[in-house]
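>>> Prediction below, plus the sequence it came from.
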Amino acid sequence: MRKIVFYGAISLDGFLADEQDNLQWLFDTDLAGVSTYEAFDKDVDTVVMGRVTYEETKKILGDENLFPGKEKIIFSRTEKEELEEGRYVSGDTVTILEELQKQAGDSIWIVGGGGLFTELVMADMIDEFWIQIAPVLLGKGKRLFEEGKYRKRLEFVETTQMGELTELHFRKITANKSNTR
């Protein structure tokens, strides 16, 4: 079964985007030096995100191809048309991701969408978390971890410094590991 992973950045105060869904604060962050992205990217062939995350990222990238060579699944309650670089889906997030997991392929990357992410965390479907923390305070916006019923302990893997970002890598504790503790 394919892994579901989250790889993304948040502000120091826990926001994915500001109040206007803007992500420019992230693109203004110095990312010089070590990066885990290239190694992470090699193990991913499907990218999943919400419509707002997709639209905001496209605004910043302009004509540049978003996640080239990867299948793009965009959750939307309103959009239905076909995309050149992906497809819109709607429906139960957990059911759709369970079906994707059964298909042949590499890891499934949850890029963004706080609500989408929260549903998957509550269903205990995120296998690994790579969270980069930027030295930015936004004060308000869209949180990565929305309120929900998902109290869990994760296994620490490593910390990596990437320019101004500090990356925390965790993975879900499997039943075998939690039984031995």
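That came through, no problem. All figures in this text were calculated on a predicted structure; none of them were measured in a lab. Numbering: from 1, shown residues only.
>>> can we go C-alpha only for contacts and neighbour counts from here?
OK.
>>> Next up, the contacts around the nearest residue to residue 102 once chain neighbours are set aside.
Excluding its sequence neighbours, the residue lying closest to residue 102 (CA to CA, 6 or more residues apart in numbering) is residue 1, at 5.8 Å. Taking CA atoms under 8 Å, 6 or more residues apart in numbering, we find residue 1 in contact with 101, 102, 103.
>>> how near is residue 1 to residue 83?
27 Å (CA to CA, to the nearest Å).
>>> still on that earlier bit, separate out the buried members of the contacts of residue 1.
Among the contacts of residue 1, those classed as buried by 16 or more other CA atoms under 10 Å are residue 101.
>>> hmm, who's touching stretch 91-101?
1, 2, 3, 4, 108, 116, 119, 120, 123.
>>> OK, contacts around the fourth one?
By CA under 8 Å, 6+ apart, the contact list for residue 4 reads 101, 107, 108, 109, 110, 125, 126, 127, 128.
>>> From residue 174, how far out is the residue positioned nearest the centre of the chain?
Most central in the chain under CA atoms, centre = their mean is residue 111, positioned 2.9 Å from the mean C-alpha point. Plainly put, residue 111 is 23 Å away from residue 174 if you go by CA to CA.
>>> here comes the other one, which I'd like you to weigh against the first:
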Amino acid sequence: MIVRKVILYITMSLDGYITDQHGRIDWLHGDNPTDEKTESYHHLLKHVDSVIMSEKAFRMIGKKVNQYWIHQGLKIYVLSSLTQLSSDHVIVTSEDICSLVQKIKQESGKDIWICGGQQLITPLIQANMIDEYHISMIPTLIGKGTRLFEDFDQETRLSLIKTYVYNGIVDIEYKKKIY
């Protein structure tokens, strides 16, 4: 049986923020805002069939992107109590993130993408449940906002898998070291 990996794939500013101080993400682009080359993103989509995100991330990313994911056959899990967001491909749940990930891992399928936000990421780090970290660093300094990583209780050692560089963006992929 193939074990499904849990992959954090997320974008951050060079100084470590995932949103600016007003909760916006309109700065998420490289040197040329019209260049849509995202090699690592398309590579990720070939290997996942489930996306987990917070309600805030779901609303920020917008219907346009989520419709693209639906057409790619991805099942989207949104952690929220607002059931009106549900559809055939969008499953809204108020389940604990670690329990949800554990449940999805027991099902057959491809890898699981953790899209955001921070309130989902920190408990998964604490529970040592993230297998790979794929982080796109945008060539922008935000100064204030929501940090990608907040305080957590343990050190997690990682090994470099690959890097991609395009349009001023640096994508870094790490895997969890197994001892």
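Structure received. Please read these numbers as outputs of a predicted model, since none were measured by experiment.
>>> which among the contacts of residue 1 of the first structure gets closest to residue 142 of the first structure?
Lowest distance from residue 142 of the first structure to these (CA to CA) belongs to residue 101, with 26.9 Å.
>>> Now do the same for the closest one: its match in the second structure.
Here residue 101 of the first structure is matched to residue 105 in the second structure, going by TM-score structural alignment.
>>> doesn't its match fall inside a helix?
Yes. Under DSSP: H, G, I helix; E, B strand; the rest coil, residue 105 of the second structure sits within a helix.
>>> in a strand, that's where the residue nearest to the centre of the first structure is, yeah?
Yes. Under three-state DSSP, residue 111 of the first structure falls within a strand.
>>> Just tell me what it corresponds to in the second structure.
Using TM-score structural alignment, residue 111 of the first structure lines up with residue 115 in the second structure.
>>> Tell me who's in contact with its match.
8, 9, 10, 51, 52, 53, 57 are the contacts of residue 115 of the second structure under CA under 8 Å, 6+ apart.
>>> try 7 Å this time
Residues in contact with residue 115 of the second structure (CA atoms under 7 Å, 6 or more residues apart in numbering) are 8, 9, 10, 51, 52, 53.
>>> out of the residues you listed, which is most surrounded?
residue 52 (26 neighbours; other CA atoms under 10 Å).
>>> can I assume it is in contact with residue 74?
No. Residue 52 of the second structure is beyond contact range of residue 74, at 10.3 Å (criterion: CA atoms under 7 Å).
>>> From residue 112 of the second structure, how far out is residue 47 of the second structure?
Taking CA to CA, one finds residue 47 of the second structure at 9 Å from residue 112 of the second structure.
>>> what do you get for residue 77 of the second structure?
Relative to residue 112 of the second structure, residue 77 of the second structure is positioned 10 Å away (CA to CA).
>>> of those two, who's got more company?
Neighbours per residue, other CA under 10 Å: of residue 77 of the second structure and residue 112, the larger number sits with residue 112, 26 against 22.
>>> about what we covered before: what is the nearest of the contacts of residue 1 of the first structure to residue 143 of the first structure?
Nearest member of the contacts of residue 1 of the first structure to residue 143 of the first structure, counting by CA to CA, is residue 101, at 25.7 Å.
>>> now what about the helix or strand hosting residue 130 of the first structure, what contacts it?
Per DSSP states H and E: residue 130 of the first structure is located in strand 128-134. With CA under 7 Å, 6+ apart as the test, strand 128-134 of the first structure has contacts from 5-12, 164-172.
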